[in-house]
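Asker: Just the structure for this:
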Amino acid sequence: MAWLNIPMPSWFSKPEIKPIVSPGSDAVATTKPKPCCVCKDEKSKRDECMLFSKATDPSSDCKTTIEQYRSCMAGFGFQV
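Answerer: The predicted structure follows:
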């Protein structure tokens, strides 16, 4: 009964999860958040202002909220 000594994966054991790191990538790139995950409040205020603005030029009407969103994104290293 030599086949009994073959290691079998268990349903109850968790496999080891290792992050995939490509050569040449630095640690800063792996810790940088995605642009969709930051400045959510500022983005929703900007979108709300642009959508519901009664002005003929919503971008000039919502300039302060747009600048708040841009400065928030710049704080995370994104250029908008």
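
Asker: Every contact and neighbour count from this point should use C-alpha atoms.
Answerer: Will do.

Asker: Is residue 43 within a helix or a strand, and which one?
Answerer: Applying DSSP states H and E as the criterion places residue 43 in helix 40-52.

Asker: ditto for residue 64
Answerer: helix 63-75.

Asker: Could you pull out the buried residues of that helix?
Answerer: For helix 63-75, burial by neighbour count (16 or more other Cα atoms under 10 Å) applies to 65-66, 68-73.

Asker: Distance-wise, check residue 69 relative to residue 52.
Answerer: From residue 69 across to residue 52, the span is 17 Å (Cα to Cα, to the nearest Å).

Asker: Next: residue 43.
Answerer: Going from residue 43 to residue 52 by Cα to Cα gives 14 Å.

Asker: to compare against the first, here's another:
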Amino acid sequence: MFQRIATKFLRQPIFQSQLRKSFMTAPVLGVLTNHKLLIQNLSYLQSQFYHMEESNDELELLQEEVPVGRMQ
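Answerer: Presented below is the predicted three-dimensional model:
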């Protein structure tokens, strides 16, 4: 009984077109979401890399200043 009702429901043209649309758009939405997350992660990594470079530059400057200060 349930199988007959479900089969009739699935054979309705409106339901079939909705299923077709959802199956076609689902992969696209997944790709767009993954692309957005990838861009966010790359942006975060880039900002972290710049922070690391700045801190390394500051450390190098401090290390250069320390021996000069000891000699005086």
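
Asker: Now the TM-score, please.
Answerer: After superposition, the two chains reach a TM-score (TM-score structural alignment, normalised by the length of structure 2) of 0.27; 39 aligned residues with a Cα RMSD of 3.9 Å.

Asker: more neighbours, residue 43 and residue 52 of structure 1?
Answerer: Taking neighbours as other Cα atoms under 10 Å, residue 43 of structure 1 and residue 52 compare with residue 43 leading, 19 against 9.

Asker: just checking, that one touches residue 69?
Answerer: Yes: proximity of residue 43 of structure 1 to residue 69 meets the contact threshold set by Cα atoms under 8 Å, at 6.0 Å.

Asker: longest helix in structure 2, by residue count?
Answerer: When structure 2 is parsed with DSSP state H, its longest helix is helix 13-71.

Asker: what residues are up against the residue lying closest to residue 46 of structure 1 once chain neighbours are set aside?
Answerer: Excluding the flanking residues, the one nearest residue 46 of structure 1 by Cα to Cα, 6 or more residues apart in numbering is residue 65, at 5.3 Å. With contact taken as Cα atoms under 8 Å, 6 or more residues apart in numbering, residue 65 of structure 1 is in contact with 42, 45-46, 49.

Asker: now residue 65 of structure 1: how far from residue 27 of structure 1?
Answerer: Counting by Cα to Cα, the gap from residue 65 of structure 1 to residue 27 of structure 1 is 32 Å.

Asker: Then residue 61 of structure 1?
Answerer: According to Cα to Cα, residue 61 of structure 1 and residue 27 of structure 1 sit 40 Å apart.

Asker: For the two, work out which one has more neighbours and name it.
Answerer: Between residue 61 of structure 1 and residue 27, residue 61 has the larger neighbour count (other Cα under 10 Å), namely 15 against 9.
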